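A.B. asks: 3D, please:
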Amino acid sequence: MEYKADWYGSRVWKADRWFPSSKQCGHCHRVNRALTLADRAWVCTGCGTVHDRDDNAARNLLEAMLAEPTA
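C.D. replies: Below you'll find the predicted structure:
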């Protein structure tokens, strides 16, 4: 993937292996450690926001990528 990104002038960003992308609330950033893989939707105990697990993970990963300085 990295060599193809070079072809097109893009870059590949990798999250840390243990980054809690689907377990972290996208609003208050509280981590729900009790979340299991079977839980597809969940409610944050900190702020009450209802999350779809996959949408929340994608938003958290995008936020983390944009917050990282470019090399």
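
A.B. asks: CA only for contacts and neighbour counts going forward, please
C.D. replies: Fine.

A.B. asks: Doesn't residue 62 belong to a helix?
C.D. replies: Yes. The assignment for residue 62 by DSSP: H, G, I helix; E, B strand; the rest coil puts it in a helix.

A.B. asks: Following up with a second sequence; could you model it the same way so I can compare the two?
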Amino acid sequence: MSKSVQDVGWGQLKTMLDYKCAHAGIVFKEFDEAYTTQSCSSCGSLPESRPKGIAGLVIREWACSGCGVTHDRDINAAQNILVLGHGRLAVIIPVL
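C.D. replies: Predicted coordinates:
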């Protein structure tokens, strides 16, 4: 087997989402989520203060050395993915 069961399941989910969205007239896009936890969702930079590598996984909050905004890692990634999905420049998105 060249792919793991998890990869096959993920691929099937994406295929089904693509099909269902096309049927409903909704646009379905895939984005590379690389660096979404490390990029500042406020200024868009990759600051030196960002969490990096495996050791950075334990860092839940970090402050951007470029603009000074403090980020929760998961919320920051979600905001960056939202910006990619909307196809617009990064702006500060209020956290609810």
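
A.B. asks: Do you have the strands of structure 1 handy? List them.
C.D. replies: Per DSSP state E, structure 1 carries strands over the ranges 41-43, 50-52.

A.B. asks: what's the distance between residue 24 of structure 1 and residue 39 of structure 1?
C.D. replies: According to CA to CA, to the nearest Å, residue 24 of structure 1 and residue 39 of structure 1 sit 13 Å apart.

A.B. asks: Quick one: map residue 69 of structure 2 onto structure 1.
C.D. replies: If you follow residue 69 of structure 2 across to structure 1 using TM-score structural alignment, you land on residue 49.

A.B. asks: tally of neighbours for that match?
C.D. replies: Neighbourhood size, residue 49 of structure 1 [other CA atoms under 10 Å]: 13.

A.B. asks: pretty sure residue 28 of structure 1 contacts residue 45?
C.D. replies: No. With contacts counted by CA atoms under 8 Å, residue 28 of structure 1 stays clear of residue 45, the gap being 9.9 Å.

A.B. asks: Now the strands of structure 1 in JSON lines, please, with extra columns for mean neighbour count and distance to residue 60 of structure 1.
C.D. replies: Output for these, formatted as JSON lines (neighbours: other CA atoms under 10 Å; distance: least, CA to CA, whole Å):
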{"stretch": "strand 41-43", "mean neighbour count": "14", "distance to residue 60 of structure 1": "15"}
{"stretch": "strand 50-52", "mean neighbour count": "15", "distance to residue 60 of structure 1": "12"}
